[in-house]
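J.: Pasted the sequence and its predicted model underneath.
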Amino acid sequence: MSRIGKKPVAVPQGVTASVDGQTIKAKGPKGELSFVANDDVVVKFEDGAVSVNPRDDSKIARSKWGMSRTMVVNIFTGVKDGFEKRLEISGVGYRAAMQGKNLQLSLGFSHEVVYQVPEGITVAVPKPTEIVVTGIDKQQVGQVAAEIREYRSPEPYKGKGVKYAGEKIVRKEGKKK
């Protein structure tokens, strides 16, 4: 049984929430998000909190219970504070720069990689070796960060490439004579 799903989600200060059937809408200082819960769970809004419960005692309903509650928490956090992912670039000559609304990456290829930033996401480059991806949708922020990292993921011998901030790269030993 879900331990996370049992707890009701309190609506934070400065956020207005509404539940209409299976749709949960949240509006806050950063923007507006909505989430449509699966039909196997029941969503209720009472006493300034959103509670999620399984519709019946089937394994499918119970498996979607905790995830539905977590999605509600994520939309409340997103419209109130937003989400952020930091990426670090390491390698000689590897760097990033903003070119208008596009992210320009020099990653050791014969050409520059130009990444078009999707709507609703903000990308900042405080240093040439650091990229900050921010937005209100947690899934979209993570997807954009993963797509940028995918251009040149870190290699195990020297650790060169694009990695998440705080990510540990498992290093391999090189050839021996």
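T.: Yes, it's here.

J.: Please make it C-alpha for all contacts and neighbour counts, starting now.
T.: OK.

J.: Pull the distance from stretch 56-68 to the chain's centre.
T.: Averaging C-alpha coordinates over stretch 56-68 and over its chain gives two centres that are 23 Å apart (C-alpha atoms, centre = their mean, to the nearest Å).

J.: contacting residues for the residue nearest to residue 91 when sequence neighbours are not counted?
T.: When the adjacent residues along the chain are set aside, residue 91 lies closest to residue 160, with 4.8 Å between them (C-alpha to C-alpha, 6 or more residues apart in numbering). Contacts of residue 160 were listed using C-alpha atoms under 8 Å, 6 or more residues apart in numbering, and they are 89-91, 153-154.

J.: Presented hereafter is structure B, for comparison with structure A:
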Amino acid sequence: MVSSSSSPLPPRLQQDSKVTKEQLFYCWMNVSSTLQMEAKFFRFLKLVGVGFKARTEREGRELFLKLGYSHEVQFTAPPAVRVFCFKPNILCCTGLDKDRVHHFAGAVRSCKPPEVYKGKGILYIDEVIKLKPGKKQKK
């Protein structure tokens, strides 16, 4: 039997030999929600491309992106998420709720996902894009 200090599972679930996935999921959600009070979650995005820029307004609540379209793309951050621009091409989405931070960062990235031929678009800062070769020249 596992001691309660080393396992996040409640004592009732530690004694059962068969723990369902649903029980583990709810237990994990409970543990992660208590951990979120202590830590902040970050997601960094990088804008790669000529003329791709970002700016924030209203204390990190409004995000405006110039992505080569005829207009700026505007995002309003959810209440639990803040957005900061370190440079015109580097964004930081931060908040106390991991799911909301990652969901908002994914929504921003979906505006201009990285293309596989030139590597332009919105990438996560730690993301590596494997570029495809272009057309072969005839000789």
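T.: Yep, it's here. Computed from a predicted structure; not experimentally measured.

J.: which stretches of the second structure form strands?
T.: Taking DSSP state E to define them, one finds strands in the second structure at 41-48, 53-57, 62-66, 73-76, 81-87, 90-95, 121-124.

J.: Taking strand 81-87 as reference, get the angle to the first one.
T.: It stands for strand 41-48 of the second structure. Put simply, strand 41-48 of the second structure runs at 40 degrees to strand 81-87, going by axes from the mean of the first three to the mean of the last three C-alpha atoms, to 10 degrees.

J.: what do you get for the third one?
T.: Here strand 62-66 of the second structure runs at an angle of 40 degrees relative to strand 81-87 (the same axes, to 10 degrees).

J.: which bit of the first structure covers strand 62-66 of the second structure?
T.: Mapped onto the first structure with TM-score structural alignment as the criterion, strand 62-66 of the second structure occupies residues 102-106.

J.: With the first one instead?
T.: Under the alignment (TM-score structural alignment), strand 41-48 of the second structure falls on residues 83-90 in the first structure.

J.: just to revisit the earlier point, JSON lines for the strands of the second structure, including mean neighbour count and distance to residue 105 of the second structure?
T.: JSON lines is the format used below for the strands of the second structure (neighbours: other C-alpha atoms under 10 Å; distance: least, C-alpha to C-alpha, whole Å):
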{"stretch": "strand 41-48", "mean neighbour count": "20", "distance to residue 105 of the second structure": "7"}
{"stretch": "strand 53-57", "mean neighbour count": "19", "distance to residue 105 of the second structure": "13"}
{"stretch": "strand 62-66", "mean neighbour count": "19", "distance to residue 105 of the second structure": "11"}
{"stretch": "strand 73-76", "mean neighbour count": "16", "distance to residue 105 of the second structure": "11"}
{"stretch": "strand 81-87", "mean neighbour count": "19", "distance to residue 105 of the second structure": "9"}
{"stretch": "strand 90-95", "mean neighbour count": "22", "distance to residue 105 of the second structure": "7"}
{"stretch": "strand 121-124", "mean neighbour count": "22", "distance to residue 105 of the second structure": "9"}
